[in-house]
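Novice: Okay, predicted coordinates and the sequence, questions at the end:
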Amino acid sequence: MVVKLVVRVKLLPTPLQVSVLEATLSACNEAATWAAQVAFDERVRKNLSLRKLTYREIKSRWGLGAQAAQHAIKKTCDAYTTLAANLRNGLYGRPGSKRHTRVSGKRVVFRPRGAQPYDDRMLSWQHGRRTVSIWTTGGRMKNVAFTGQAGQLEVLARYRQGESDLLCEGGQWYLIATCEISEVEPNTHPAAFIGVDLGIVNIAATSDGETRSGRRINRKRVKDRALRSKLQKKGTKSAKRRAKKYAGREARRNKDINHKIAKRIVVEAARTGRGIALETLTGIRERARPRKPQRTTLHSWPFGQARERSRPGPNSGHRSTA
């Protein structure tokens, strides 16, 4: 079994490097948007077919290298595949509805600073110096510094596989890398354990001193609940539909947060050969006596989901503690 972990490292480019990275992302996304228009007009969604129609033009007009041009085309095809799946699954309403018709009748458009995939021909890592050498429209740019948490950088150096994504978010530059970690041999008697306490203020706190704060998440949940309550009181058909959508969005967010936190704990346990000792929360909703404003928060967080996702497996030294 292979565990996939996404590691995000922060780039520390100089002002000159920033201008080059901005020009590169802009060119790649403009090219992808143009390819999306061609795909829409010609009703072409397959990578090879779209490449025949757009590859040469993208290289000549935007000055992209061979690998960057192919990634821009593939990104376009992937976007249309995702859109088709969302339409098929009813994310935009039923076929024939106004929203479904509007979305299906529009081409895909990419933001100027949307993420751009990089493979090993376009990006190389110098982990000892904590720098990367990255392809840009202005040529190969070397010695771009990066930083991150020590544990994440160690995982990145040992287990990175495949492509990485370059993106700009809030004026900051990041590389998103995928790491693939093979499951360690079953160890029924680990030498030590990572203790994990689950909570609301801190979603998870480990005995290593690492905490995952829930403050920002809880503020978002309060806003979502207030909006759903307002929509439910309104009582119209569209309001009920929107309330249902927001409820599903919160459930998906909670699931995603639990998944990411649990995966990091499992990976750290596997890396260090330790087991995981989880706090027993069975019956917490019956035992706890929170004040009225806190009851919704306590009763709506899926502790059981977090617990299950933290299980490394039947032979990985997992145990519970009261």
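Specialist: Yes, it's here.
Novice: Going by C-alpha atoms from here, please, whenever you check contacts or count neighbours.
Specialist: Will do.
Novice: gap between the two ends of stretch 105-120?
Specialist: 36 Å (CA to CA, to the nearest Å).
Novice: One more to weigh against that first structure:
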Amino acid sequence: MKIVAQVKLLPASAHDADALAATLRACNRAANAASEAAFAKGLKRRNALQDAVYHRIRADFDLGAQAAVRTIKKVCDAYATLKANSKAGNLGPEGSKRRTRTESKPIAFREGAAQPYDDRILTWNLDQQTVSIWTVAGRIKGIPFVCSPEALKLLASRKGESDLVMRDGMFFLIATIDLPEPAPREPDGFLGVDLGIVNIATTSDGQIMSGRQVNRYRKHHRDLRKKLQKKRTKSAMRRLKSIRRRESRYATQRNHIIAKKLVHTAERTSRGIGLEDLSGIRQRVTAKKDQRARLHSWAFAQLGAFVEYKAKRAGVPVVHVDPRNTSRQCSECWHTHRSNRVDQARFVCRSCGIVLHADHNGSRNIAHRADAVWQRGAVNRPRTA
């Protein structure tokens, strides 16, 4: 399985930092030139595009040979991703094909967008925690980097490209790690997980991970942004810039913590994890006006992705189930009716009379459904001899 590890570069001088920034600018300007050629001539394959623009972008943007090759590959990958993402939605009325808005003009790259590096233009020294990297000002050797002990251990299995990223004036390298993926074991039941806004995650064991602290944090930042935007002063704009990614980092950290707890619980009890298939939830759910910001701000997909990759590393199987009526169905007698859900927090079955926390009831239904899916033959079920 492939995961990523991020390290922070610490350029020793302003000259080194300027060289890294200039390299990103040059590579992304070259990528824009290659993108325009790819769009105008229909050259979306790497070899064809490389034959058309390689020598020109090397001369015009002062790129090295391998940097030019990586830049052209980046453009081709961007068009391939665009095609894959729009493939499902490129049909108009009555099945007629239509050109999406994103396909009406060439793909544009920001000057600070990530630039891929391979082992020919980037060398890692893990013992000294330094890198040697190509720039438009020449190769810079011995740039220190810092990272967590876990990330440093993962870098020993680094394989493939690494991306140079500039974020808020700081430079990072994001490396691809290739780890052996253990086969998912046969689970002894499933841990159902109900995802929500008031309670971010509730397990079928009854553990509730409240979203109160997160929602308060988000509300504080919304109010702060609104207040600063009204002021429109230079100091207010500086403050807005300094806090712009803080909320996102906080949400990502919380998702990592929750995912780790869920996977650890499932691994410790020899169970799999059952999750709702929440793809398209923002289009399916109609929220009240005062709840829309909370619904659209929480990263359900990110939390699900974190659970999946952490579960893969631990050999814990993950099964996605249909979320339909999980909040209205009784987890004891299976009676389903909308009136069973008395309010946001309380579930009272009109048939058997059982009273449960609504999210706990939903997570128990998810666990039952995940077990049923697994018994029918889940796609990631381990083979038996």
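Specialist: On my side now, so go ahead. From a predicted model like this one, the values you see are computed outputs, not experimental measurements.
Novice: What segments of structure 2 are strands?
Specialist: Under the criterion DSSP state E, strands of structure 2 are mapped to 2-9, 115-117, 122-125, 130-133, 140-146, 158-167, 170-178, 190-195, 199-203, 208-210, 272-276, 318-321, 346-348, 355-357.
Novice: Just give me the longest helix of structure 1.
Specialist: helix 237-272 (DSSP state H).
Novice: which helices and strands does that helix pack with?
Specialist: Packing contacts for helix 237-272 of structure 1, counted by 3 or more CA pairs under 8 Å, 6 or more residues apart in numbering; DSSP states H and E, involve strand 2-12, helix 215-234, strand 275-279, helix 303-309.
Novice: Val6 of structure 1 -> structure 2?
Specialist: Alignment note (TM-score structural alignment): Val6 of structure 1 maps to Val4 of structure 2.
Novice: hang on, isn't its match packed against Ile174?
Specialist: Yes. Counting by CA atoms under 8 Å, Ile174 is a contact partner of Val4 of structure 2 at 6.4 Å.
Novice: So which of those two has more stuff around it?
Specialist: Ile174 (18 against 15; other CA atoms under 10 Å).
Novice: so how far is Val165 of structure 2 from that one?
Specialist: Ile174 of structure 2 is 8 Å from Val165 of structure 2, by CA to CA.
Novice: would a markdown table of the strands of structure 2 with distance to Asn85 of structure 2 be doable?
Specialist: Conversion of the strands of structure 2 to a markdown table gives the following (distance: least, CA to CA, whole Å):
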| stretch | distance to Asn85 of structure 2 |
| --- | --- |
| strand 2-9 | 21 |
| strand 115-117 | 21 |
| strand 122-125 | 31 |
| strand 130-133 | 33 |
| strand 140-146 | 35 |
| strand 158-167 | 22 |
| strand 170-178 | 22 |
| strand 190-195 | 26 |
| strand 199-203 | 28 |
| strand 208-210 | 33 |
| strand 272-276 | 22 |
| strand 318-321 | 21 |
| strand 346-348 | 39 |
| strand 355-357 | 39 |
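Novice: Which one, of the ones you listed, ends up nearest to Gln50 of structure 2?
Specialist: strand 115-117 (16.2 Å; CA to CA).
Novice: Mind listing residues that contact that closest one?
Specialist: Leu24, Cys27, Asn28, Ala67, Arg70, Thr71, Lys74, Glu161, Ser162, Asp163, Leu164, Val165 (CA atoms under 8 Å, 6 or more residues apart in numbering).
Novice: and if we set it to 10 Å?
Specialist: Residues from elsewhere that reach strand 115-117 of structure 2, judged by CA atoms under 10 Å, 6 or more residues apart in numbering: 23-25, 27-28, 31, 66-67, 69-71, 73-74, 122-123, 133-134, 160-166, 173-175.
Novice: Only the buried subset of those residues, as a PyMOL command please.
Specialist: Applying 16 or more other CA atoms under 10 Å to these leaves a buried subset, and the PyMOL line that selects it is:
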select buried, resi 23+24+25+27+28+31+66+67+69+70+71+73+74+122+123+133+134+161+162+163+164+165+166+173+174+175
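Novice: intersection of neighbour lists for Val4 and Ile174 of structure 2?
Specialist: Common neighbours of Val4 of structure 2 and Ile174 (CA under 10 Å, 6+ apart) are Ser162.
Novice: thinking again about what came up before, can you check which of the strands of structure 2 gets nearest to Ile257 of structure 2?
Specialist: strand 208-210 (10.5 Å).
Novice: other SSEs contacting that closest one?
Specialist: Contact partners of strand 208-210 of structure 2 among helices and strands, from 3 or more CA pairs under 10 Å, 6 or more residues apart in numbering; DSSP states H and E: strand 190-195, strand 199-203.
Novice: which of those is buried the deepest?
Specialist: Of all those, strand 190-195 has the most neighbours on average by mean count of other CA atoms under 10 Å, namely a mean of 28.
Novice: That one aligns to what range in structure 1?
Specialist: Strand 190-195 of structure 2 maps onto no residues of structure 1, going by TM-score structural alignment.
Novice: quick check: angle from that strand to strand 199-203?
Specialist: 170 degrees (axes from the mean of the first three to the mean of the last three CA atoms, to 10 degrees).
Novice: quick check: angle from strand 190-195 of structure 2 to helix 300-314?
Specialist: Using the same axes, to 10 degrees: strand 190-195 of structure 2 against helix 300-314 is 160 degrees.
Novice: helices or strands up against strand 190-195 of structure 2?
Specialist: strand 199-203, strand 208-210, helix 246-268, strand 272-276, helix 300-314, strand 318-321, helix 358-377.
Novice: at 7 Å instead, please
Specialist: Where contact means 3 or more CA pairs under 7 Å, 6 or more residues apart in numbering; DSSP states H and E, strand 190-195 of structure 2 is packed against strand 199-203, strand 272-276, helix 358-377.
Novice: Leaving out the residues flanking it, which one is nearest to Glu180 of structure 1?
Specialist: Nearest in space to Glu180 of structure 1, with sequence neighbours left out and distances taken as CA to CA, 6 or more residues apart in numbering, is Lys4 at 4.6 Å.
Novice: residues in contact with the one you found?
Specialist: Thr178, Cys179, Glu180, Ile181 (CA atoms under 7 Å, 6 or more residues apart in numbering).
Novice: Which position in structure 2 pairs with the third one?
Specialist: Matched across to structure 2, Glu180 of structure 1 falls on Asp178, judged by TM-score structural alignment.
Novice: For Ile200 of structure 2, see how far away its match is.
Specialist: For Asp178 of structure 2, the distance to Ile200 of structure 2 - CA to CA - is 31 Å.
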